[in-house]
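[1] Predicted coordinates and the sequence they were generated for:
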Amino acid sequence: MTNNQSILITGGAGYIGSHVVKLLLENSNSDITVIDNLSTGFKSTIDELKKIRDFDFIYADLSNWDEIKGVFKAKQFDAIIHFAASIIVPESVKEPLKYYLNNTANTTNLVKLAVEYKVKKFIFSSTAAVYGEPTIKEIGDGIDENFKTEPINPYGQSKLFSERIIQDTAKANPDFKYVIFRYFNVAGASPDLTIGQKTKNATHLIKVAAETTVGKRDKMFIFGDDYPTKDGTGVRDYIHVMDLADAHIKGLEYLEKNESDIFNVGYGKGASVKEVIETMKKVTGIDFKVETAQRRLGDPAILIAKNDKIINKMGWKPKYDSLETICKTAYEWEKRFNEQAE
């Protein structure tokens, strides 16, 4: 575990960022600073994390470049873990400039400040959306990091632009090193249920299924049952949020002795929409209403990661590699979160 470092985490009040903060607070003595504008993150999550031990929380927006520069002037950082971003695909199609400004321009400024203030390690939260809409034939037994990058929406494009900016900066500045993580489908919650996914108007399948299970929604939808898959529904690689968080800690350790690189983060196996719904019903013992609707634009039939690289090069070992575990923690968190809100 990374110790004695000063680490800046952008978006640390959000879903994935908060789980990384939790692991760092519990397992290292690193000095943590979180920046979040609380647009999708929550102050209550920060308050929960501060029960572990205290850390600096700065309420700020990355678009306020002067204010962010002031943070770097006030404190020297050894590493940045950059989560803060807009992530809703349909919204990115309707509001592309929001995505290019928030995701690409703000990342560019953050990278500029990292170089200017001699921050040597940069961990970037990217996405499998950079791979676009591959066909089943192209996917084969999974997508590796060398697969062509052809995003089909501004969200994926904004992340790919950011990747290139980070890579080009590292080429020009030998002391600046990065790890880029391309996430597949993240779900679940911390097993102790202190933090989890609070996203409003969630669109992710397992979160939506959990909300339906506890009665937050009266039904949920399967978007398309005519895909060329085993049961006609889309297949995705689901990863537990704690395993994803652990990958970020491994990423910091990796950069101590290794060169910059890009890694897929997934389990290397897929589950269909119908399988996820059946698993949620099985682990909760609750039947809920499911209807079929039309396909959503830009949803590939299958998206599965090849994860050999992160396992072999980084020594990453998933601990929660089970659809049952993912669904159960998502449900237990939703149940608790629902009770807290009442």
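    On my side now, so go ahead.
[2] C-alpha from now on. contacts and neighbour counts both.
    OK.
[3] any idea how far Ser162 is from Leu323?
    Going from Ser162 to Leu323 by CA to CA, to the nearest Å gives 31 Å.
[4] Which stretches in the stretch 1-150 of the chain count as strands?
    Secondary structure of the stretch 1-150 of the chain (DSSP state E, counting those that start in this stretch): strands located at 6-10, 31-36, 56-59, 79-82, 121-127.
[5] now the longest one and strand 6-10, what's the angle there?
    Relative orientation of strand 121-127 versus strand 6-10 (axes from the mean of the first three to the mean of the last three CA atoms, to 10 degrees): 20 degrees.
[6] For the chain, just list every one of the helices.
    For the chain, the helices defined by DSSP state H occupy 15-27, 43-49, 65-74, 89-94, 96-99, 106-116, 136-139, 154-172, 205-213, 241-257, 273-284, 308-314, 323-341.
[7] centre of the chain versus the second one, how much separation?
    It stands for helix 43-49. 19 Å (CA atoms, centre = their mean, to the nearest Å).
[8] For that helix, buried residues please.
    If you call a residue buried by 16 or more other CA atoms under 10 Å, then helix 43-49 has these buried ones: 45-46, 49.
[9] Export those to TSV and append columns for distance to His240.
    Formatted as TSV, the buried residues of helix 43-49 follow (distance: CA to CA, whole Å):
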residue	distance to His240
Thr45	19
Ile46	21
Leu49	19
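[10] any idea which of those residues is the one closest to Cys327?
    Thr45 (21.0 Å; CA to CA).
[11] For stretch 188-205, which residues meet the burial criterion?
    Buried residues in stretch 188-205 (16+ other CA under 10 Å): 188-191, 193, 195-198, 205.
[12] do stretch 164-175 as well
    So, applying 16+ other CA under 10 Å, buried residues of stretch 164-175: 165-167, 169-170.
[13] Also stretch 46-61?
    For stretch 46-61, by 16+ other CA under 10 Å, it's 46, 49-50, 55, 57, 60-61.
[14] From Asp308, how far off is Lys269?
    In terms of CA to CA, Lys269 sits 12 Å off from Asp308.
[15] I meant Leu25, not that one.
    29 Å.
[16] Next: Asp175.
    On the measure of CA to CA, Asp175 and Asp308 end up 27 Å apart.
[17] The structure to be compared is supplied as follows:
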Amino acid sequence: MAWLVTGGAGYIGSHVVRAFREAGEEVVVIDSLSSGHAGFVPDDVPFVRGTILDGDLVRHTLRDHAVSGVVHLAGFKYAGVSVSRPLLTYQQNVTGTATLLEQMDAEGVGRIVFSSSAATYGTPDVDLVTEETPTHPESPYGQSKLVGEWLIADQARAAELAGGTLAHTSLRYFNVVGSATPDLYDTSPHNLFPLVLQMLQRGGTPRINGDDYDTPDGTCVRDYVHVADLAHSHVVAAQALESGRPLEPVYNLGSGDGVSVRQIMDVAAEVTGIDFTPEVAPRRPGDPARIVASGELAARDLGWEMRHSLHDMVASAWAAQQRHSG
């Protein structure tokens, strides 16, 4: 029996795959490589190249590898771009999830851990986001993730009515950073850490968008969590479902306090040894001063813990960036 990781050749997915292996769990990967990398998948892990929109491919993968549960990370993940490409976003994230659930039902696979997003909250008017905070997504990406949660919950109810079971939970998180190994790195063209580190490597000066927010140092405060910590909780969630232990439908994997953009810049200078003063640009429209989530519920049920400091996050990302560009 194995767990299927959709999107397992991506930055987060590949870390989840390795966390499964470290826990002694069998795993199989399906990934279209639209943003993932075949080299991120260990040689001894079965890899199926293809999209979850291909129902036949998904069904044969579930059957051929005796899959007992799915960790679903595959999807279009760029919130900003989703505004200009809503149809692609919904196709990948909503139709893809529906297709996956359909094939899971056909093959009797009754467990799923869904990689959701804190983008489902939009811009919450609270100091600390909890699972009870109302959802108001502000992009097609955030909306598609919320619809994915609804699809899974509705399919679970349908399975129960039919005398079956679909055990599930959804994990919401903000900014995932760092690397557990220099072989795996964030290749997103939109995320802050790779943008800052690549800029420094090229001899440029990173930029802060606004330094006059109502925060301790005037820059935006966000949740940043280390990818290894995140991957660990995905595996714990999967193991809980497999053991029959009930989980909440949704968990936030949050830091509880957050860090500012200025703090990230300061630590980047310290870690890289490159002394720089970031440029300050005007605020970007729609950027809230602070978005931070509580991880208390996940700590109770999923072993969630911030095991890595901000220094660890930057240092591991820098080591991976140097390996990649070297």
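    Arrived safely. A quick note: this is a predicted structure, and the numbers were derived from the prediction, not measured.
[18] picking that back up, quick one: the buried residues of stretch 46-61 of structure 1 as TSV, columns for distance to Glu145 of structure 1 too.
    What follows is these, written out as TSV (distance: CA to CA, whole Å):
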residue	distance to Glu145 of structure 1
Ile46	34
Leu49	33
Lys50	36
Phe55	35
Phe57	34
Ala60	33
Asp61	31
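[19] ok so, going back, next, format the buried residues of stretch 164-175 of structure 1 as a markdown table and append distance to Glu91 of structure 1.
    Shown next, in a markdown table, are these (distance: CA to CA, whole Å):
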| residue | distance to Glu91 of structure 1 |
| --- | --- |
| Ile165 | 23 |
| Ile166 | 25 |
| Gln167 | 27 |
| Thr169 | 29 |
| Ala170 | 31 |
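[20] Which single one of the buried residues of stretch 188-205 of structure 1 is nearest to Asn37 of structure 1?
    Lys198 (15.3 Å).
[21] And that closest one? What does it align with in structure 2?
    In structure 2, the residue matched to Lys198 of structure 1 (TM-score structural alignment) is Thr187.
[22] again, but for Arg295 of structure 1
    By TM-score structural alignment, Arg295 of structure 1 lines up with Arg283.
[23] Same check on Ala60 of structure 1?
    For Ala60 of structure 1, the residue aligned by TM-score structural alignment is Gly50.
[24] Identify the residues contacting Val280 of structure 2.
    Taking CA atoms under 8 Å, 6 or more residues apart in numbering, we find Val280 of structure 2 in contact with 207-211.
[25] Recalculate using a threshold of 10 Å.
    Taking CA atoms under 10 Å, 6 or more residues apart in numbering, we find Val280 of structure 2 in contact with 206-211, 219.
[26] Contact partners for the residue nearest the centre of structure 1?
    For structure 1, the residue sitting closest to the mean C-alpha position, by CA atoms, centre = their mean, is Ile16 at 5.2 Å. Neighbouring residues of Ile16 of structure 1 by CA under 10 Å, 6+ apart: 41, 83-84, 125, 186-187, 189, 196-197, 241-242, 244-245.
[27] go with 7 Å
    Each residue near Ile16 of structure 1 by CA atoms under 7 Å, 6 or more residues apart in numbering is listed here: 241, 245.
[28] Tell me the spacing between it and Phe83 of structure 1.
    8 Å.
[29] what about the aligned partner of His60 of structure 2 in structure 1, neighbour count?
    Counting by TM-score structural alignment, His60 of structure 2 corresponds to Gly70 in structure 1. Using other CA atoms under 10 Å, Gly70 of structure 1 has 10 neighbouring residues.
[30] ditto for the one 4 residues further on
    As a burial measure, the neighbour count of Ala74 of structure 1 was computed by other CA under 10 Å and equals 8.
[31] how far away is it from Ile81 of structure 1?
    Applying CA to CA to Ala74 of structure 1 and Ile81 of structure 1 gives a distance of 18 Å.
[32] Could you do Asp47 of structure 1 as well?
    Counting by CA to CA, the gap from Asp47 of structure 1 to Ile81 of structure 1 is 20 Å.
[33] For Ile195 of structure 1, which residues are in contact?
    Here Ile195 of structure 1 is in contact with 45, 189 (CA under 7 Å, 6+ apart).
[34] what do we get in structure 1 for Ala238 of structure 2?
    Aligned counterpart of Ala238 of structure 2 in structure 1: Leu252 (TM-score structural alignment).
[35] what do you get for Glu131 of structure 2?
    So Glu131 of structure 2 corresponds to Glu145, using TM-score structural alignment.
[36] Neighbours of the residue lying closest to Ala106 of structure 2 once chain neighbours are set aside, how many?
    Among residues not flanking Ala106 of structure 2 along the chain, Arg59 sits closest, at 7.8 Å (CA to CA, 6 or more residues apart in numbering). Counted with other CA under 10 Å, residues neighbouring Arg59 of structure 2 total 19.
[37] isn't Arg59 of structure 2 right up against Gln103?
    Yes: the criterion here is CA atoms under 7 Å, and Arg59 of structure 2 meets it with Gln103 at 5.3 Å.
[38] For the spatially closest residue to Val58 of structure 2 that is not a sequence neighbour, which residues are in contact?
    Distance criterion CA to CA, 6+ apart; nearest residue to Val58 of structure 2, sequence neighbours excluded, is Ile52 at 6.1 Å. Shown in contact with Ile52 of structure 2 (CA under 7 Å, 6+ apart): 58, 96, 99-100.
[39] Likewise for Thr40 of structure 1?
    14, 199.
[40] could you measure the residue mapped onto it from structure 2 against Val227 of structure 2, distance?
    Per TM-score structural alignment, the equivalent position to Thr40 of structure 1 in structure 2 is Ser35. According to CA to CA, Ser35 of structure 2 and Val227 of structure 2 sit 17 Å apart.
[41] Same question for Phe114 of structure 2.
    Counting by CA to CA, the gap from Phe114 of structure 2 to Val227 of structure 2 is 16 Å.
[42] if we can go back for a sec, in space, what's closest to the match of Ala60 of structure 1 - neighbours in sequence excluded?
    Nearest residue to Gly50 of structure 2 in three dimensions, chain neighbours excluded: Ser32, at 4.3 Å (CA to CA, 6+ apart).
[43] Now that that neighbour has come up, it's in contact with Leu53, right?
    No: at 9.9 Å, Ser32 of structure 2 does not count as touching Leu53 under the criterion of CA under 7 Å.
[44] Just give me the neighbour total for the match of Ala238 of structure 2.
    As a measure of burial, Leu252 of structure 1 has 21 neighbours, counting by other CA under 10 Å.
[45] do Met199 of structure 2 as well
    Other residues close to Met199 of structure 2 by other CA under 10 Å number 14.
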